[in-house]
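*Asks:* what follows is a predicted structure for the sequence shown.
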Amino acid sequence: MIRIVLADDEHLVRGAIAALLGLEEDLEVVAQVGRGDEVVGAVAEHGADVAVVDIEMPGATGIEAAARLADRRPGCGVLVLTSFGRPGYLRRALDAGVRGFVGKDAPVEELAGAIRTVHAGGKSIDAALAATALMAGDNPLTPRESDVLRAAADGRTVADMAADLGLARGTVRNHLSSAIGKTGTATRHEAAAKAHEMGWL
């Protein structure tokens, strides 16, 4: 029996997925959580073999939860189940140790098969998303440019961003200018939106 922790902040979606997986003879959902920062504890408490996580959750993203599991519970495979097919998400997920990436619109048979593959130590990546990620190329932003764009997305002023990030205002402006150029946009707000759309933030 493959023991599964299911993490999704949408209660109805989580319940429906758990019910469908429960119909499989070799799969058992042993815990459900609605926050990314609850995943590691649930895996440890229930001895789960696979964590199926959404990307965007309160507390921690699914990608952050995967990285924590890789560090603290490396024996637990991680599969991302998401409605966000952004190419940057796939690359970041793989870097965090995720071995499965499936869309929420996939048939339950595909999800169940992906869970079995991840449990066996293999990888199961949605083919269309993998192709899109390859065509999109690598994330062009540096870690500091990403930090600045995240701050810009909240509508903060340059002065506020500089204070929050511990940088000089001129340095923040330089990072914003570079990020705007790399994203092919005209303003910092457009740059933040484009980076988010691509899954780079």
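*Replies:* Structure received.
*Asks:* please count neighbours and contacts with C-alpha atoms only from this point.
*Replies:* Fine.
*Asks:* where's the residue of the chain positioned farthest from its centre relative to residue 181, distance?
*Replies:* The C-alpha centroid of the chain is most remote from residue 170, which lies 31.7 Å away (Cα atoms, centre = their mean). Residue 170 sits 17 Å away from residue 181, taking Cα to Cα, to the nearest Å as the criterion.
*Asks:* one more: residue 10?
*Replies:* Residue 10 is 36 Å from residue 181, where distance means Cα to Cα.
*Asks:* show me the strands in this protein, by range?
*Replies:* 2-7, 27-33, 50-53, 77-82, 100-103, 124-125 (DSSP state E).
*Asks:* elements contacting the last one?
*Replies:* Translated: strand 124-125. strand 100-103, helix 108-119 (3 or more Cα pairs under 8 Å, 6 or more residues apart in numbering; DSSP states H and E).
*Asks:* mind listing what's buried along the last one?
*Replies:* Within helix 108-119, the residues that qualify as buried are 111-112, 114-119, counting by 16 or more other Cα atoms under 10 Å.
*Asks:* between these, which is nearest residue 76?
*Replies:* Closest approach between the buried residues of helix 108-119 and residue 76, by Cα to Cα: residue 119, at 7.9 Å.
*Asks:* ok, second structure coming up, stack it against the first:
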Amino acid sequence: MSISILIAEDQHMVRGALKALLELEADFRVVGDVASAAEALALLEHQPVDVLVTDIEMPGASGLALAERVQERWPRCRLLIVTTFNRRGYVRRALDLGAGGFLLKDAPSEQLADAIRRVAAGGRVIDPELMLDALGECDPLTARERRALLLAAEGLSTARIAERLCLSEGTVRNYLSEAIGKLGAHNRIDAARIARQKGWLY
């Protein structure tokens, strides 16, 4: 029985290489390769798959946001994160979302194929060093603080952030102040930089 796979990767060359590699496996069937979370969700509406192979940093919604939506809508779809970024916040968030695997893009191709088979069978594949690192430092931000910080990093003013989140400006200032304090940052932009480096903004 073949394993149906959807690839979500914004870099065209990388996406093409992944598809070509996976199509060499007799038991794999790549049913789609898309460049964004929105395209992945649109395809899944009409084509259920066994395994979603997704990058993290993509235009629009991130791979982690995509993983969250997929788990809500299609809980039987297994998740494998394949990324360039070895950030403990990403790994921890992927685990929290129930991802079956987390691999770096420089992993050998045979390791990717093996990981897909194990994830499709209900197993979990995460490099031991990545796992230990992920368990080291917890994300101190609340969901609201993270969202406010993410919008601040996009250059939005306090008033615009308040409008987007349907909150008062005072509440937004409190969220940003809390985030800055928790991260030991100098200002909101510095806080966003620190949080992004640690993989806590997604």
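*Replies:* Yep, it's here. A quick note: this is a predicted structure, and the numbers were derived from the prediction, not measured.
*Asks:* circling back to that earlier point, right, and the helices and strands packed on strand 124-125 of structure 1 - which one's nearest residue 176 of structure 1?
*Replies:* Closest approach to residue 176 of structure 1 among those (Cα to Cα): strand 100-103, 31.3 Å.
*Asks:* distance from that closest one to the middle of the chain?
*Replies:* Averaging C-alpha positions (Cα atoms, centre = their mean, to the nearest Å) puts strand 100-103 of structure 1 11 Å from its chain's average.
*Asks:* what's in contact with it?
*Replies:* 78-85, 90, 111, 114-115, 118, 123-126 (Cα atoms under 8 Å, 6 or more residues apart in numbering).
*Asks:* again, only using 10 Å
*Replies:* With contacts defined as Cα atoms under 10 Å, 6 or more residues apart in numbering, strand 100-103 of structure 1 is touched by 52-54, 77-85, 89-90, 93-94, 110-111, 114-115, 117-119, 122-127, 129-130.
*Asks:* how close does that strand sit to structure 2?
*Replies:* For strand 100-103 of structure 1, the mean deviation from structure 2 after alignment is 0.7 Å (mean Cα distance after the TM-score superposition for structure 1).
*Asks:* what residue of structure 2 takes the place of residue 80 of structure 1?
*Replies:* Structural alignment (TM-score structural alignment) places residue 80 of structure 1 against residue 81 in structure 2.
*Asks:* you'd agree that match is up against residue 65?
*Replies:* No. Using Cα atoms under 10 Å, residue 81 of structure 2 is not in contact with residue 65; the gap is 11.8 Å.
*Asks:* these two - which one has more neighbours?
*Replies:* residue 81 (24 against 16; other Cα atoms under 10 Å).
*Asks:* list the contacts of that one.
*Replies:* For residue 81 of structure 2, the contact set (Cα under 10 Å, 6+ apart) comprises 8, 52-56, 63-64, 67, 90-91, 94, 99-105, 126.
*Asks:* ok, it to residue 95 of structure 2 distance?
*Replies:* Distance from residue 81 of structure 2 to residue 95 of structure 2, by Cα to Cα: 10 Å.
*Asks:* burial count for the closest residue in space to residue 50 of structure 1 that isn't next to it in sequence?
*Replies:* Spatial nearest neighbour of residue 50 of structure 1, excluding adjacent residues (Cα to Cα, 6 or more residues apart in numbering): residue 77 at 4.6 Å. Neighbourhood size, residue 77 of structure 1 [other Cα under 10 Å]: 28.
*Asks:* and residue 77 of structure 1, what does it touch?
*Replies:* Residue 77 of structure 1 makes contacts with 4, 48-52, 66, 69-70, 97-100, 115-123, as judged by Cα under 10 Å, 6+ apart.
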